[in-house]
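A.B. asks: One predicted model, sequence on top.
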Amino acid sequence: MTARIDHDKRRRELAATMMTIIAESGMESATMRQIAQRAGYANGALAHYFRDKNELNRETFRYIFSSTMHRIDTNAAGLTGLAALRVFCIEMVPCDDIKREGARVVIPFWQRALHDDQLAAEFQSAFRQLRHRASDYLRQALHDGELHTLDEAAALDRLSVTIYGLLVLAVLSPAELSADRQIWLIDDLLDALRHARPAGGTTTSASGSPRG
């Protein structure tokens, strides 16, 4: 068991090293040789932990995703509904140095996923989990009366477009999308959801039944 734990720990450490190199110098700089050297391993030692570079890519993507989920779980602890959703959104966008570093790594992985089916599958899995989490928060908000109505699919699409748009644009154009501006845009979207009214004046409950 200890050997298994050590093996998994080394894999995470190497993924973290790869993430740092990509954030500093780009994907092309993150060679197996450079990663081993930065992590203090002999050349070729990474073969004990990863079959090839593609496997290390996937592990690094999972490392970034799990780090994001951990931040959400920690910072949204004890919160529900729109308060939890606000934390969720803020933890997804590059509004501080840690999240900006993560964004600089995720963006080149998205490009690579266009030609790597296994990496694309990792992205789709992460996207579904994030969407499911946001859905839970929206349903809590509706149940607790924070929302008058909920078109769940439309709300999730608006959240996704806002979050992923900010993730890219705030990295490429930080002067136009400061941290304060990113958070304002998130709050503006949540406020729009909060004040949305159903067509015909009929409010829909979390169970889907009219509330009059």
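C.D. replies: Alright, I've got the coordinates. Residues are numbered from 1 along each chain as shown.

A.B. asks: Could you use CA atoms for every contact and neighbour count after this?
C.D. replies: OK.

A.B. asks: those helices in this protein, which residues are they?
C.D. replies: 2-25, 32-39, 53-75, 81-92, 97-113, 117-143, 152-172, 179-195 (DSSP state H).

A.B. asks: which non-adjacent residue is nearest Pro94?
C.D. replies: Arg100 (4.2 Å; CA to CA, 6 or more residues apart in numbering).

A.B. asks: What about that neighbour, how many residues nearby?
C.D. replies: 20 (other CA atoms under 10 Å).

A.B. asks: State the distance from Asp116 to Trp184.
C.D. replies: 35 Å (CA to CA, to the nearest Å).

A.B. asks: And His143, by the same measure?
C.D. replies: 25 Å.

A.B. asks: try Ala84
C.D. replies: Per CA to CA, Ala84 is found 16 Å from Trp184.

A.B. asks: Pick out whichever of these two has more residues nearby.
C.D. replies: More neighbours surround Ala84 than the other of Ala84 and Trp184, with 23 against 12 (other CA under 10 Å).

A.B. asks: ok, the more buried one touching Tyr137?
C.D. replies: Yes: using CA atoms under 8 Å, Ala84 makes contact with Tyr137 at a distance of 6.6 Å.

A.B. asks: most centrally placed residue in the chain?
C.D. replies: In the chain, the residue lying closest to the centroid (CA atoms, centre = their mean) is Met92, at 4.9 Å.

A.B. asks: Skipping adjacent residues, who's closest to that one in space?
C.D. replies: Leaving aside its sequence neighbours, Met92 sits nearest to Ile163 (CA to CA, 6+ apart; 6.6 Å).

A.B. asks: and the gap between that neighbour and His48?
C.D. replies: Distance, Ile163 to His48, by CA to CA: 37 Å.

A.B. asks: These two - which one has more neighbours?
C.D. replies: Shown here are Ile163 and His48; by other CA under 10 Å, Ile163 has more neighbours (21 against 10).

A.B. asks: Pull the contacting residues for the more buried one.
C.D. replies: 89, 92-93 (CA atoms under 8 Å, 6 or more residues apart in numbering).

A.B. asks: try it against this one:
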Amino acid sequence: MPKIVDHVARRRQLTEALWRVVSRDGVDAVSVRNVAAEAGCSPGALRHYFPDQSDLVASALALVGDRFAARIATLDVPGTPVEIVQAYCEQMIPLDEARRIEAEVWFGFVIRARLDPALDALTHRVQRDLRGFLAQLLPYIGAPSAEVDRLHALIDGFTLHLLLYPDQLSTDTVRERLRAHLESIASV
């Protein structure tokens, strides 16, 4: 009897192997051979699911978005409007190990995407979607729509600082500063 393979699950496993390579060795270590070795399969088996490295990288970036969307979909936060908006914003910041790895993958490939038009289009689309998501949150706290750029920049700044200088900025400090910013722009 032939073996039945869940192709979606297998693609996800291979993509997660790429994430582990990035987290451990950096973006420059990503190759079909290295990802296949991490996943415990042959390069040919990996190519069955991802014909080239660009497809694999696009899948890695898409998985970042999928995990963010899954967290948002299941988020149920009681509290004030500012507390609720803060909880949603925190889903974009690497405040735990899983989000740190997502951010490493995301920013690592954002830089590489400048040389790959297909990846560049994907990263721009995700940035537009995140900006749109933040724009939907601001009315909930009565903040003007003009604040979306500052909030987006603040979240990106916190993310970069937590990735690059984790010993200089604690997650508690990030949460406190995010809360202070949201309270400063809220009018509810």
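C.D. replies: Nice, thanks for sending it over. Since the structure is predicted, the reported quantities are computational estimates derived from the model, not experimental observations.

A.B. asks: Now check the first structure for the residue matching Asp52 of the second structure.
C.D. replies: Using TM-score structural alignment, the equivalent of Asp52 of the second structure in the first structure is Asp52.

A.B. asks: same question, Leu178 of the second structure
C.D. replies: Aligned partner of Leu178 of the second structure by TM-score structural alignment: Ile186.

A.B. asks: That match contacts Val87, correct?
C.D. replies: No: in this structure, Ile186 of the first structure is not within contact of Val87 by CA under 8 Å, at 9.9 Å.

A.B. asks: Of the helices of the first structure, which stretch is the most buried?
C.D. replies: By mean neighbour count, with neighbours taken as mean count of other CA atoms under 10 Å, helix 81-92 ranks first of the helices of the first structure at a mean of 21.

A.B. asks: distance from it to the second structure after superposition?
C.D. replies: Compared with the second structure after fitting, helix 81-92 of the first structure deviates on average by 2.0 Å (mean CA distance after the TM-score superposition for the first structure).

A.B. asks: How about stretch 121-128 of the first structure?
C.D. replies: Its matched residues in the second structure lie on average 1.4 Å from stretch 121-128 of the first structure after superposition (mean CA distance after the TM-score superposition for the first structure).

A.B. asks: Mind listing residues that contact stretch 75-92 of the second structure?
C.D. replies: Residues outside stretch 75-92 of the second structure that contact it (CA under 8 Å, 6+ apart) are 68, 71-72, 99, 134, 137-138, 140-141, 155, 159, 175, 178-179, 182-183, 186, 188.

A.B. asks: Recalculate using a threshold of 10 Å.
C.D. replies: 65, 67-69, 71-72, 99-100, 102-103, 130, 133-134, 137-142, 151-152, 155-156, 158-159, 174-175, 178-183, 185-188 (CA atoms under 10 Å, 6 or more residues apart in numbering).

A.B. asks: re the thing from before, the residue nearest to Met92 of the first structure maps to what in the second structure?
C.D. replies: Per TM-score structural alignment, Ile163 of the first structure is aligned with Ile155.

A.B. asks: show me the residues around Ala42 of the first structure that make contact.
C.D. replies: 33, 36 are the contacts of Ala42 of the first structure under CA under 10 Å, 6+ apart.

A.B. asks: Quick check: the gap between it and Gln34 of the first structure.
C.D. replies: Ala42 of the first structure is 10 Å from Gln34 of the first structure, by CA to CA.

A.B. asks: and what of Ala76 of the first structure?
C.D. replies: With CA to CA as the criterion, Ala76 of the first structure and Gln34 of the first structure are 37 Å apart.

A.B. asks: Distance of the nearest residue to Glu28 of the first structure once chain neighbours are set aside relative to Thr60 of the first structure?
C.D. replies: Spatially, and ignoring its direct neighbours in sequence, Glu28 of the first structure is nearest to Ile22 (7.8 Å; CA to CA, 6+ apart). Using CA to CA, we find Ile22 of the first structure at a distance of 11 Å from Thr60 of the first structure.

A.B. asks: for Ala30 of the first structure, same thing?
C.D. replies: 11 Å.

A.B. asks: Which neighbours do these two have in common?
C.D. replies: 17-19.

A.B. asks: which residues touch Glu183 of the second structure?
C.D. replies: Glu183 of the second structure is in contact with 81-83, 86, 141, 143, 177, counting by CA under 10 Å, 6+ apart.

A.B. asks: Quick check: Glu38 of the second structure touching Arg20?
C.D. replies: Yes: contact criterion CA atoms under 10 Å: Glu38 of the second structure and Arg20 qualify, at 7.7 Å.

A.B. asks: list residues touching both of those two?
C.D. replies: Common neighbours of Glu38 of the second structure and Arg20 (CA under 10 Å, 6+ apart) are Leu14.

A.B. asks: Aligned against the second structure, show me the partner of Asp8 of the first structure.
C.D. replies: Per TM-score structural alignment, Asp8 of the first structure is aligned with Val8.

A.B. asks: show me the contacts for its match.
C.D. replies: Contacts for Val8 of the second structure were tallied using CA under 10 Å, 6+ apart; they are Tyr49.

A.B. asks: Do I have it right that Glu102 of the second structure meets Ser23?
C.D. replies: Yes: taking contacts as CA under 10 Å, Glu102 of the second structure lies within contact range of Ser23: 9.0 Å.

A.B. asks: Give me the neighbour count for the match of Asp52 of the second structure.
C.D. replies: Neighbours of Asp52 of the first structure under the rule other CA under 10 Å: 11.
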